[in-house]
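Asks: Make a model of this:
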Amino acid sequence: MTDTDLRQLTPAQATINDYWDSRARAYDRGQRRPGRAEEDHVLWRELLRPHVSGPRALDVGCGSGFLSRVLDDLGAAVTGIDLSEQMLEIAREHSPGIEFHRGDAVDPAVSSGFDLVASRYVLWTLTDPARALRRWHELLRPHGQLLLIDAPWFPRGIDANPTPGFREHYRADIRERLPLAEGFSIAKVARLVTSAGFRDLEVIPLTKVYELDRATGAAPGHEPTLQYLFVSRRS
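Replies: This next block holds a predicted model:
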């Protein structure tokens, strides 16, 4: 998606993007909390290490670049894309050596042939996760790897989230366009992944991340929640 195309965002997409632009600095601080930033990076690096191979990785919905930095540390040549220009500005500040572009996670305007497509905390934000997964499948080389990280973030509903501006942006008419925002389940994500053409799906509960969140506190606006790593590949 080019910058010209970005002007054609649907009202729902534009509202969601406005929220993440406005919260970019606060979100990044939550990803790099004092006292556990290095521990987070080391933990995620070790969790993902067995699943990262091949030189080219695409981080879809990269936000302020946390996952991109982990993949870079594991030796991948990373391209990160996100709709939020404010998120990308922060990502570039942290990692000037990583390639970041503004673009749509549902239909990334990048060339195919990636060894790895990864996303962290992205699926629930998408208006069309099924289409996104089909497109990510196309972007992988044969036998390339898919890594998805997400969770049922809102067990008591989005309205219970106290983050400033969250409920105002993720109001009812927006939520009804996001199939996984309040309807996330392992079974539903698994069906989406396999329906997009991926094979050999493995679902891994990230218990060490959950234990760290319970010990030190989850990100602002969230309770400690068991996250899942979905690992699959293009046939």
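
Asks: okay, CA-based contacts and neighbour counts for the rest of this
Replies: OK.

Asks: thought residue 122 was touching residue 67?
Replies: No: counting by C-alpha atoms under 8 Å, residue 122 sits too far from residue 67 to count as a contact (11.5 Å).

Asks: Compare those two and say which is more crowded by neighbours.
Replies: Comparing residue 122 with residue 67 by other C-alpha atoms under 10 Å, the one with more neighbours is residue 67, at 23 against 19.

Asks: Surely the more buried one is within a strand?
Replies: No: checked against DSSP: H, G, I helix; E, B strand; the rest coil, residue 67 lies outside a strand; its state is helix.

Asks: Wait, it touches residue 58, no?
Replies: No: using C-alpha under 8 Å, residue 67 is not in contact with residue 58, being 10.2 Å away.

Asks: all helices for the protein, in order.
Replies: 3-6, 11-22, 24-31, 37-48, 66-73, 85-94, 129-139, 166-169, 172-175, 186-195, 207-216 (DSSP state H).

Asks: which strand in the protein runs the most residues?
Replies: strand 140-150 (DSSP state E).

Asks: List the contacts of that strand.
Replies: Under the criterion C-alpha atoms under 8 Å, 6 or more residues apart in numbering, residues 51-52, 112-124, 227-235 lie in contact with strand 140-150.

Asks: which residues touch residue 12?
Replies: Applying C-alpha under 8 Å, 6+ apart to residue 12 gives the contacts 174, 177.

Asks: and the gap between it and residue 85?
Replies: Distance, residue 12 to residue 85, by C-alpha to C-alpha, to the nearest Å: 17 Å.

Asks: again with residue 134
Replies: From residue 134 to residue 85 the distance is 25 Å (C-alpha to C-alpha).

Asks: how about this one, so we can line them up?
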Amino acid sequence: MNDEKIKQEIANAWNQESNFYDSHVSHGMKSDEEKKLWMEAFSTRVKNDTQLQVLDVGCGTGAMGLIFAEMGHTVEGIDLSEGMMDVGRKKAADMHLAMNFSSGDAEHPPFDDGKFDVVVNRHLLWTLPNPDKAISSWFRVLKPNGTLLVIDGVWDDGSRLNTVKKKISHKIASLVEAHPHGGKSRYSEEVSSYLPNKGGTSEEKAKEYFENAGFTNITVVNLDAITDEQRKYFSWYMKIAPKSTYYLISGKKPEST
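Replies: Have a look, this model is predicted:
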């Protein structure tokens, strides 16, 4: 299966999910407190006293990019899914925030070298066929001393107990929700076989990607405060599923490369 066909199936899957994606907790922002926690997490890793050029790569409906826009930065978002971006464009208009959404492949962002101060993405590494190449591309489009911020986690650790808990939670969701999330894979088995991180990305693997791409000053922090805030909005059957590992990893592009 060639790269173009893989990416087309991925785009189609997210187009189908776009109209209800933000309804799921951990996707759309459910509280002002959650937004505040994200802003605090980002402010400790990037300067917030000057306007930055930010790329939200694999932006979807713009959850992370719109936070940066609200913080006063200039934000460009790219994604394969026009459906997801259409939702993001409406959100930006409703919130009176300037964020530009355009079609683009996260593994090959269509920008010149050294354009951005910050590259950010959330829940993206698992759905990339070539995450190592993607991170090298993000390194390329960053300015010297620019920052890469990746929010990720491990959704399926493969343990028997956690697998059973997830199946129970997803089964109940499939019975009571019009658009349950996470129960059935949104990709075909063939496409899934090309995704090296389809169960999530460990901190150790993410660090390896960063180091291989040339990033320095790599730090990882857990996002327990954010997941605890999100869980306040979980239905009772969602709480059956185990709490996933969730983290923010950041790295700097050296001044000279």
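
Asks: equivalent range in structure 2 for the longest strand of structure 1?
Replies: The counterpart of strand 140-150 of structure 1 in structure 2, using TM-score structural alignment, spans residues 142-152.

Asks: mean shift of that stretch relative to structure 1?
Replies: Between stretch 142-152 of structure 2 and its aligned stretch in structure 1, the superposed structures give an average distance of 0.5 Å (mean C-alpha distance after the TM-score superposition for structure 1).

Asks: Count the neighbours of residue 215 of structure 2 for me.
Replies: Neighbours around residue 215 of structure 2, by other C-alpha under 10 Å: 23.

Asks: buried subset of the contacts of strand 140-150 of structure 1?
Replies: 52, 114-120, 122-124, 227-234 (16 or more other C-alpha atoms under 10 Å).

Asks: Just give me the residue right at the centre of structure 1.
Replies: residue 120 (2.8 Å; C-alpha atoms, centre = their mean).

Asks: For the aligned residue in structure 1 for residue 129 of structure 2, grab the count of nearby residues.
Replies: Under the alignment (TM-score structural alignment), residue 129 of structure 2 pairs with residue 127 of structure 1. Neighbourhood size, residue 127 of structure 1 [other C-alpha under 10 Å]: 21.

Asks: now do residue 185 of structure 1
Replies: Residue 185 of structure 1: 12 neighbours (other C-alpha under 10 Å).

Asks: Tell me the spacing between the residue mapped onto it from structure 2 and residue 146 of structure 2.
Replies: When structure 2 is aligned by TM-score structural alignment, residue 185 of structure 1 is paired with residue 202. Residue 202 of structure 2 is 23 Å from residue 146 of structure 2, where distance means C-alpha to C-alpha.

Asks: before we move on, what about residue 249 of structure 2?
Replies: 14 Å.

Asks: how about residue 187 of structure 2, what's its match in structure 1?
Replies: By TM-score structural alignment, residue 187 of structure 2 lines up with residue 170.

Asks: okay, now its match: neighbour count?
Replies: Based on other C-alpha under 10 Å, the number of other residues close to residue 170 of structure 1 is 20.

Asks: Would you check that it makes contact with residue 16?
Replies: Yes: with contact defined as C-alpha under 8 Å, residue 170 of structure 1 reaches residue 16; the gap is 7.2 Å.

Asks: how near is residue 166 of structure 1 to residue 17 of structure 1?
Replies: Taken as C-alpha to C-alpha, the span from residue 166 of structure 1 to residue 17 of structure 1 is 12 Å.

Asks: ditto for residue 224 of structure 1
Replies: Taking C-alpha to C-alpha, one finds residue 224 of structure 1 at 25 Å from residue 17 of structure 1.

Asks: Which one's more surrounded, the two?
Replies: residue 17 (20 against 17).

Asks: The more buried one matches what in structure 2?
Replies: Match for residue 17 of structure 1 (TM-score structural alignment): residue 11.

Asks: Contacts only, for the residue lying closest to that match once chain neighbours are set aside.
Replies: Closest residue to residue 11 of structure 2 apart from its sequence neighbours, by C-alpha to C-alpha, 6 or more residues apart in numbering: residue 81 at 4.8 Å. By C-alpha under 8 Å, 6+ apart, residue 81 of structure 2 lies in contact with 11, 12, 14, 15, 60, 103.

Asks: Would you mind checking which of the residues you listed is nearest to residue 171 of structure 2?
Replies: Of all the contacts of residue 81 of structure 2, residue 171 of structure 2 sits closest to residue 14, with 21.5 Å by C-alpha to C-alpha.

Asks: just checking, the closest one touches residue 86?
Replies: No: counting by C-alpha under 8 Å, residue 14 of structure 2 sits too far from residue 86 to count as a contact (11.7 Å).
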